[in-house]
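coords below, sequence missing:
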């Protein structure tokens, strides 16, 4: 995919494109439908225009939006798998947010050879979200660009939104989040060294480090899931996993950490990228009186996770769950 960083106006380009604009936080089922509709309309290459950071973080300093459902590189990988050929990444800043909607269309989008602009219903543009899709259609007529507004996808009569998915993840409703995403929720990171306590207890774990801090953190607790171990850009290995997210109160862990016990696996994965897919929330994080009680519970957790895998998943399902992750 062609990647273009945009700090001001996009570079002039005469190549015909169909352009889709949005935040695309999560690249959920609604976003997938938007891209699919754009492919139906496509005239020229399919391009996507999105933002580095969520506007709620940049403009309101809302800490809830500092982290993403799909950080940039994952978003790009998902978009590419959905057929996008070019990705405009706008460096969204308070200054950029002051651009009036009409100016953005007339002086920014006009630099591109847009044959059709595709947005979702409810899309707003410009300073203070001043303009809706009707305004957008009017402004685009001035530069001879057709606009298609796609109705929002609903699930049980409720629109599918990134805000709802974030809420599900933070409250441990991981299966509900996966239903709206259209895939399991994934947190990716580089494996770092820990204190090796899990190995001493008979449950060796991998600890996710660099990269994992970019994601919306799942509720503290224990999950059934899977791990994609990236050995090289073209080679990966998949394993069922018992995932623990949280603060490790029994051992006074302190900071939030995501770690995973890879079932039926032995090997050195330090320094490698791992994509952890969250399937099902098994239980809340608990503080035990001693390590013996912790080990006893971990054995029960593993039995519960294996029963879940036997009932719900095959190896093929594991591979399919992470097929979009780059």
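That came through fine. Computed from a predicted model, the values in this text were never measured in an experiment. Numbering: from 1, shown residues only.

C-alpha only now, for contacts and for neighbours.
Will do.

residues near residue 259, how many?
By other CA atoms under 10 Å, 24 other residues sit near residue 259.

shouldn't it be within a helix?
No: looking at residue 259 with DSSP: H, G, I helix; E, B strand; the rest coil, it is strand, so not inside a helix.

correct me if wrong: it contacts residue 243.
Yes: Residue 259 lies in contact with residue 243 (CA atoms under 8 Å); the separation is 5.9 Å.

what packs against the helix or strand hosting residue 178?
Residue 178 is part of helix 174-181, with elements assigned from DSSP states H and E. For helix 174-181, the elements it packs on are helix 162-170, strand 185-192, strand 273-284, judged by 3 or more CA pairs under 8 Å, 6 or more residues apart in numbering; DSSP states H and E.

got those as JSON lines, with mean neighbour count and distance to residue 303 columns?
Converted to JSON lines, those look like this (neighbours: other CA atoms under 10 Å; distance: least, CA to CA, whole Å):
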{"stretch": "helix 162-170", "mean neighbour count": "18", "distance to residue 303": "24"}
{"stretch": "strand 185-192", "mean neighbour count": "23", "distance to residue 303": "22"}
{"stretch": "strand 273-284", "mean neighbour count": "23", "distance to residue 303": "11"}
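
as CSV, the ones you listed with distance to residue 293 would be great.
Shown next, in CSV, are those (distance: least, CA to CA, whole Å):
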stretch, distance to residue 293
helix 162-170, 27
strand 185-192, 26
strand 273-284, 15
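
presented hereafter is structure B, for comparison with structure A:
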């Protein structure tokens, strides 16, 4: 049992965690090799990404241990999502291959001497002590030959708990991991099988052979290095825009554009404001890049249950002068 003291600027508490363990599927699973899609296999997806969820005390769950329930649900879900229990290998040309070994995923049981209320009324990123609520097991964060998931469940003094997960992004995107977590929730509630069966079929998103270019993909443009916006001068912060704020911004949108989506409107507003704040050369080119889920945009669409990476990046480009000098309705 390891004990760690957590001391963010406004919160101090102690966490006790058990030694990490490997959770394996409850039933034997196939030992096989699976190809990733060319979308999964991108260099830009070869990293780990974390998720954290906070749960209040539920009186109906009195006497039930969330750690035990989640551990068992995880093992049951891995029967259907058995690729998560495997390990990535690297083939010719650095092509990733998934070996379904059934070795399991890392699971950590922990207890924190803190209540959910002590985190504050609104849990906004960045979360205090994220690195301790999701312990980075030494040697677990590599892309190859490592567990693809790391999960930590931390009981809180108030009876609530924190669920934190880290995934290898090459295996799935946010929608895919939510699908897996939903399956875990169903297993915890007594389901025998997930309501949405998982679909691998990564060949659906492999490139043509030979590839055929249908448009210019500006997201892959090589841009010159610049020191105009040093990262050390950037301050991470989170903005939450409720319906009142969204409606206030929409009043600046002219009538003929009033049917634009909230996403388009907010993206235009934030892009314009951030560009003005950065004070670029007005004759320079600026761009905004954002992810797009293509599951339903392809023809035919991807099958329901597909949990691989199905997000591509779209880019909008304009001149800084046009963005900064014109009102929102001209973007």
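That came in fine, so what should we check first? Keep in mind that this is a model prediction, so the values were computed, not measured.

quick check: TM-score for this pair?
The TM-score (TM-score structural alignment, normalised by the length of structure 1) is 0.23; 128 aligned residues with a CA RMSD of 6.9 Å.

quick one: the helix holding residue 178 of structure 1 to strand 185-192, angle?
110 degrees (axes from the mean of the first three to the mean of the last three CA atoms, to 10 degrees).

chain neighbours aside, what residue packs nearest to residue 319 of structure 1?
Once flanking residues are discounted, residue 319 of structure 1 sits nearest to residue 238: 6.8 Å by CA to CA, 6 or more residues apart in numbering.

how about the secondary structure of residue 115 of structure 1?
Residue 115 of structure 1 ends up strand, using three-state DSSP.

just to check, it is in contact with residue 148?
No: contact criterion CA under 8 Å: residue 115 of structure 1 and residue 148 do not qualify, at 11.0 Å.

flag every buried residue along the lengthiest helix in structure 1.
Criterion DSSP state H: the longest helix present in structure 1 is helix 291-312. Buried residues in helix 291-312 of structure 1, counted by 16 or more other CA atoms under 10 Å: 294, 295, 298, 301, 302, 304, 305, 306, 308, 309.

and the first one, how far from residue 137 of structure 1?
Counting by CA to CA, to the nearest Å, the gap from residue 294 of structure 1 to residue 137 of structure 1 is 60 Å.

do the third one as well
Distance check for residue 298 of structure 1 against residue 137 of structure 1: by CA to CA, it reads 57 Å.

do the same with the fifth one
Distance, residue 302 of structure 1 to residue 137 of structure 1, by CA to CA: 55 Å.

hang on, the earlier thing: any idea which of the helices and strands packed on helix 174-181 of structure 1 gets closest to residue 133 of structure 1?
The stretch from those with the least distance to residue 133 of structure 1 (CA to CA) is helix 162-170; that distance is 19.7 Å.

give the other helices and strands that that closest one contacts.
Counting contacts by 3+ CA pairs under 8 Å, 6+ apart, helix 162-170 of structure 1 is packed against helix 174-181.

the helix it packs on versus strand 273-284: what angle between them?
Using the same axes, to 10 degrees, helix 174-181 of structure 1 lies at 130 degrees relative to strand 273-284.

and the angle for helix 174-181 of structure 1 with helix 162-170?
Interaxial angle, helix 174-181 of structure 1 versus helix 162-170 (the same axes, to 10 degrees): 160 degrees.

residue 75 of structure 2 reaches residue 23, doesn't it?
Yes: with contact taken as CA under 8 Å, residue 75 of structure 2 and residue 23 are classed as touching, separated by 6.1 Å.

from the contact counts, what lies against whichever strand or helix holds residue 106 of structure 2?
Here residue 106 of structure 2 sits within strand 105-112, counting by DSSP H and E. Strand 105-112 of structure 2 is packed against strand 13-17, strand 21-23, strand 149-155, with contacts defined by 3+ CA pairs under 8 Å, 6+ apart.

ok, residues contacting the helix or strand following that strand?
Following strand 105-112 of structure 2 in sequence order, the next helix or strand is helix 130-133 (DSSP H and E). With contacts defined as CA atoms under 8 Å, 6 or more residues apart in numbering, helix 130-133 of structure 2 is touched by 6, 152, 154, 162, 164.

out of these, which is most surrounded?
residue 152 (26 neighbours).

what's the nearest residue to that one if we skip its chain neighbours?
residue 108 (4.5 Å).

what's the burial count for the one you found?
Residue 108 of structure 2 has 23 neighbours, counted by other CA under 10 Å.

same question for residue 13 of structure 1.
12.

and of the helices and strands packed on helix 174-181 of structure 1, who's closest to residue 47 of structure 1?
Comparing these by CA to CA, helix 162-170 comes nearest, at 21.2 Å.

can I get the helices and strands packed on strand 105-112 of structure 2 in JSON lines including distance to residue 51 of structure 2?
As requested, these are exported to JSON lines (distance: least, CA to CA, whole Å):
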{"stretch": "strand 13-17", "distance to residue 51 of structure 2": "19"}
{"stretch": "strand 21-23", "distance to residue 51 of structure 2": "19"}
{"stretch": "strand 149-155", "distance to residue 51 of structure 2": "9"}
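
tell me which of these is the most buried.
Counting by mean count of other CA atoms under 10 Å, strand 149-155 has the highest mean neighbour count of these, with a mean of 25.
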